[in-house]
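**Student:** I'll drop the sequence and a predicted model, then ask my questions.
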Amino acid sequence: MALPLALSGQDIIGQARTGTGKTYAFGVAMLQRVGKPRKNRKKPRGLVVVPTRELAVQVTEDLVTAAGKLGSRILTVYGGRAYEPQIEALKQGVDVIVGTPGRLLDLVKQKHLDLGQIQALVLDEADRMLDLGFLPDIEQIIKLVPAERQTMLFSATLPGEIVALSRRYLNRPTHVRAENNDAEAEATPQTTQFVWRVHRMDKIEILSRLLQCEGRGLTMVFCETKRACDMVTDELKRRGFAVAAVHGDLGQGQREQALRAFRNGKIDVLVATDVAARGIDVDDVTHVVNYDCPQDEKSYVHRIGRTGRAGRTGVAVTFVEWEELTRWKVINNALSLDFREPVETYSTSPHIYSDLGIPEGTKGVLPHANRSRAGLAAEEVEDLGETGRTRSRSSRRGRDDDREERRERPARTPRERRRTRGGRVTEETPAPVEAEGIQGPVVELAEVETDVAPRKDSREERPAEAAPRRSRTRKAGLNPEVSLAAEAEVPARVEPPTEEPARGSRRTRREQVADAPRWDSEQAEPWEDDAAAESWDGEPALEAPVSHPEPEKIIPPSPFAVIFRSPDLASDDDEIAPSAASERVQNRRRAQGRGVQRGGRRPN
């Protein structure tokens, strides 16, 4: 219906349900208007604006197929890819350009794209662009194209904003509507619909059993959020299904990889948000599952419109939770469906087996014998020179694993250990021994054993009458009794040994203490005067530390007792200072007294 009008050059508003071939309705007419490519013609003459990247790729494929005999140069521009290939293609010249609003405006601002010779402008899925907030960008693009042009607007639904846009920028458009009066009531006549009321914790189990029904081909599962997509994808992978996700947080290369694997049959389950609900045409999609209830009737129509296309049949199953019943009733009334009260369903309910043809005894895990798909890993990721940052949990987890594998641990340098005492290196520390094939200092194991092992035995064999070990204190004045006892145990001066040990030998601390002369603590006398302060060899010994008595602490008998009371400095002879009011009264009385003395009578 729209093709003759489009070939005649009239402005068109096309409204039809999804899957009816709107792309060829405007594509054939636009290619015919643009004509065959010419070498001296660099600027594009046809422009198609689409809301999503996946739809841009699909429209380009359809236009390339339609322009097989003409040889028209068609370019796709959208975000998430490198600018350089798109800029190079624009320099070589294109006839038709298909792109998203954001990337089109970026190329125009960079002065790589000139829309001054556009003859045919197409707005595909205009209602979806309105929902995504592209209306200001669309208005800016329309202002950049010439006023003398053919404008075609295609959409499944026509909200008020789109109608106002068409009245403002279209020239006497013809409204072509391929629908009956029942609106969306029979939008999907070839699709069998099921609506179940389920519990949130049981939805993944029902889905895993639904995916094992008889005659199931490619299946699309729609979720409301990106996080829900990742959760469902990970859970289905764990249960053995060949599945991939498509949502906005994935890079463009990963999104196209998932769609290619889905079209090629390497995976049979595609979990996506509403980004894949518009314009994605994949053959042999037999089942569509609304894992989360749609927001409105338009989303519901476009979601289940992925199946039952071009005369084929399909099955659409919608999960509705208890708190989503009100929203579903609004959708049910808008589309005049027969599912006002969804059937309460669990993973063990008998009707899910009978309605979908699921074999009896099917569990929530796919048997190993049925895991015949190659999986997403079999599809290579195309290097698109992606821009932006990927924020998906699964992709981030993969990048972290690769980064850990590439990270190399630096070689550890040998550490040279030296024995010290009091922060200074001891004289008997041997020089490093360098043997063949060994670098760095070598510590003899026998010496270490002699230093550590005998401690337990020597403690047991110590005689009872041996002198107690001395104790160290930080300052001698803190504990005078302990300090005096320590000075009495150890002599003031110890003569060094007359014979030097052999070079390279090491003496332990225990051997050095055993060879040193000891002082008998019982024969020692306290240092009472200067004469007694001489050591056994006649030399003056160190002076005894002076002990200061500790101040007496005041401990009150009760925590509420008064420790200090300020003295009362006032005396009985002190006069109380008068206040200002009392001074004024006294001054007034004195003045009255003086007047009586002078005049002989009191003043009136």
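**Tutor:** Cool, got the structure. Since the model is a prediction, treat every value here as computed from it, not as a measurement.
**Student:** all contacts plus neighbour counts: C-alpha atoms, from now on.
**Tutor:** Fine.
**Student:** could you pick out the longest helix of the chain?
**Tutor:** With secondary structure taken from DSSP state H, the chain has its longest helix at helix 580-599.
**Student:** how close does residue 384 get to residue 78?
**Tutor:** Between residue 384 and residue 78 the distance is 11 Å, computed by CA to CA, to the nearest Å.
**Student:** again with residue 450
**Tutor:** 77 Å.
**Student:** between these two, tell me which one has more neighbours.
**Tutor:** Ranked by neighbour count (other CA atoms under 10 Å), residue 450 and residue 78 place residue 78 first, with 24 against 13.
**Student:** that one: what's it in contact with?
**Tutor:** Contacts for residue 78 (CA atoms under 8 Å, 6 or more residues apart in numbering) come out as 53, 56, 99, 100, 102, 103, 104.
**Student:** at 7 Å what do you get?
**Tutor:** Applying CA atoms under 7 Å, 6 or more residues apart in numbering to residue 78 gives the contacts 53, 99, 100, 103.
**Student:** top of those by number of neighbours, please.
**Tutor:** residue 99 leads the contacts of residue 78 on contacts (other CA under 10 Å) with 25 neighbours.
**Student:** ok, the residue nearest to residue 174 when sequence neighbours are not counted to residue 104 distance?
**Tutor:** Closest residue in space to residue 174, ignoring its immediate chain neighbours: residue 12 at 4.9 Å, by CA to CA, 6 or more residues apart in numbering. For residue 12, the distance to residue 104 (CA to CA) stands at 23 Å.
**Student:** take this one as well and set it beside the first:
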Amino acid sequence: MTLPVALSGSDVIGQAKTGTGKTLGFGLPLLERVTVPADVEAGRAKPEQLTDAPQALVVVPTRELCQQVTNDLLTAGKVRNVRVLAIYGGRAYEPQVEALKKGVDVIVGTPGRLLDLAGQKKLDLKHIRALVLDEADEMLDLGFLPDVEKIMNMLPPRRQTMLFSATMPGAVIGLARRYMSQPTHIRASEPDDVGKTVANTAQYVYRAHNMDKPELVARILQADGRGLAMVFCRTKRTAADLADQLAQRGFASGAVHGDLGQGAREQALRAFRNGKVDVLVCTDVAARGIDVEGVTHVINYQSPEEEKTYLHRIGRTGRAGAKGIAITLVDWDDIPRWQLINKALELKFNDPPETYSTSPHLFEELSIPVGTKGVLPRSERTRAGLGAEEVEDLGETGGRGGPRGRGGRSGHSSGPAAAAAAPPVERERPARTPRS
């Protein structure tokens, strides 16, 4: 639905459920708008239209999404040899600056690093013909808005602007119209697919006790037919702790959250995509746009903040027509918050049943074999684990300790634990002169 409108050069606000292919909805028109040497050879463009400055810009909220969109666009633009570059923080500047000097056609980036390079005059935005805000409601949120506005002020006024997201509150659309000229608002959905959530994702909501949740999750992860699973936590600390606990229980788990260095974040996501790790514990940084094949279960370890977050989180499964299962564990304190989400999305889980790791209905509904315990049997520990995936050296910026964020959180002895094991060194103290 968006292709003919976007190809004609009109401004577009595109909205469709998670996992329905929005990336190519804006990606293909972008790749068509860009002039590359292949077009000159085919006689579709004049040689003077060629430029080494970027001609299209995609702005995304997270680094992981930035990488993913870049890879999708590279694949789609392979035949015409379109040069696509990812620009995001947490890795060295030099390779990005080098690539810009050589020339690029499409840039995919996060706001911070884009502004950095544009401010240093390394990134020229004067030739941009098309701008896309992916996950637009997040990009126009209070946190990103000032940066996005600065970027927009650097672009030529005559350009095509496109916004895409699964959730588009009215306020965002109102705000967007300030930056767009006569946009077409396209909402795509299946005629029989009513409701805000994706129809082929089965949803379960349980009222669970905080102390019992790790045990609950460990049992859910042994359900029949489980492929890859994503577990969402609200805080970085909870995510780090849960990933450690699951690893101790024998699961091949990795973590993605803001306290990890960029190398460790990318290592965990790569291991998850390659199947070396089958449980990814993450904060909401991975809730938007991340597309991994074979995710059968999404577990909300803690109730999400709002209904938008819930839609994006559970949208990591049931993508591109596949079936998925979404399980939400709601704490006693979080019941009022959950009821607001339930009402906003018109779901039928206003009073979630009280559930423990031993509750029979849990085993029945999620087809967990009876007698399953909270530790993965040794015979089933077949995955290579996080350690099998190399950590790339990205020349990280932002000084968050070693390659694994703070104090090295892998099984290796580094950081504070190793320091504690070394014998203390006696220092000689200089004699103090008494105060006068």
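**Tutor:** Yes, it's here. Source: prediction; values computed, not measured.
**Student:** sorry, back to before: and the residue nearest to residue 174 of structure 1, what pairs with it in structure 2?
**Tutor:** In structure 2, the residue equivalent to residue 12 of structure 1 is residue 12, according to TM-score structural alignment.
**Student:** what lines up with residue 481 of structure 1 in structure 2?
**Tutor:** In structure 2, nothing lines up with residue 481 of structure 1, judged by TM-score structural alignment.
**Student:** secondary structure element for residue 481 of structure 1?
**Tutor:** helix 480-489 (DSSP states H and E).
**Student:** kindly report the same for residue 202 of structure 2.
**Tutor:** strand 201-207.
**Student:** how about the helix or strand just after that strand, which residues of structure 1 does it hit?
**Tutor:** For strand 201-207 of structure 2, the following helix or strand on the C-terminal side (DSSP H and E) is helix 213-220. Taking TM-score structural alignment as the measure, structure 1 aligns residues 203-210 with helix 213-220 of structure 2.
**Student:** same question for stretch 334-349 of structure 2.
**Tutor:** The aligned range for stretch 334-349 of structure 2 is 324-339, by TM-score structural alignment.
**Student:** residues of that stretch that come out buried?
**Tutor:** Going by neighbour count (16 or more other CA atoms under 10 Å), the buried part of stretch 324-339 of structure 1 is 325, 328, 329, 331, 332, 335, 339.
**Student:** tell me which of these fall in strands.
**Tutor:** Among the buried residues of stretch 324-339 of structure 1, no residue falls in strands (DSSP state E).
**Student:** I'd like the residues you listed as CSV, with distance to residue 152 of structure 1 appended.
**Tutor:** Below are these laid out as CSV (distance: CA to CA, whole Å):
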residue, distance to residue 152 of structure 1
325, 38
328, 34
329, 35
331, 29
332, 32
335, 27
339, 37
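**Student:** what's stretch 93-107 of structure 1 aligned against in structure 2?
**Tutor:** Going by TM-score structural alignment, stretch 93-107 of structure 1 lines up with residues 103-117 of structure 2.
**Student:** in that stretch, what counts as buried?
**Tutor:** Buried positions in stretch 103-117 of structure 2, judged by neighbour count with 16+ other CA under 10 Å: 103-115, 117.
**Student:** where does residue 162 of structure 2 land in three-state SS?
**Tutor:** Three-state call for residue 162 of structure 2 (DSSP: H, G, I helix; E, B strand; the rest coil): strand.
**Student:** distance of it relative to residue 143 of structure 2?
**Tutor:** 20 Å.
**Student:** with neighbour numbers in mind, choose between those two.
**Tutor:** Taking neighbours as other CA under 10 Å, residue 162 of structure 2 and residue 143 compare with residue 162 leading, 26 against 10.
**Student:** and residue 294 of structure 2, what pairs with it in structure 1?
**Tutor:** Match for residue 294 of structure 2 (TM-score structural alignment): residue 284.
**Student:** for that match, give me its contacts.
**Tutor:** 217, 218.
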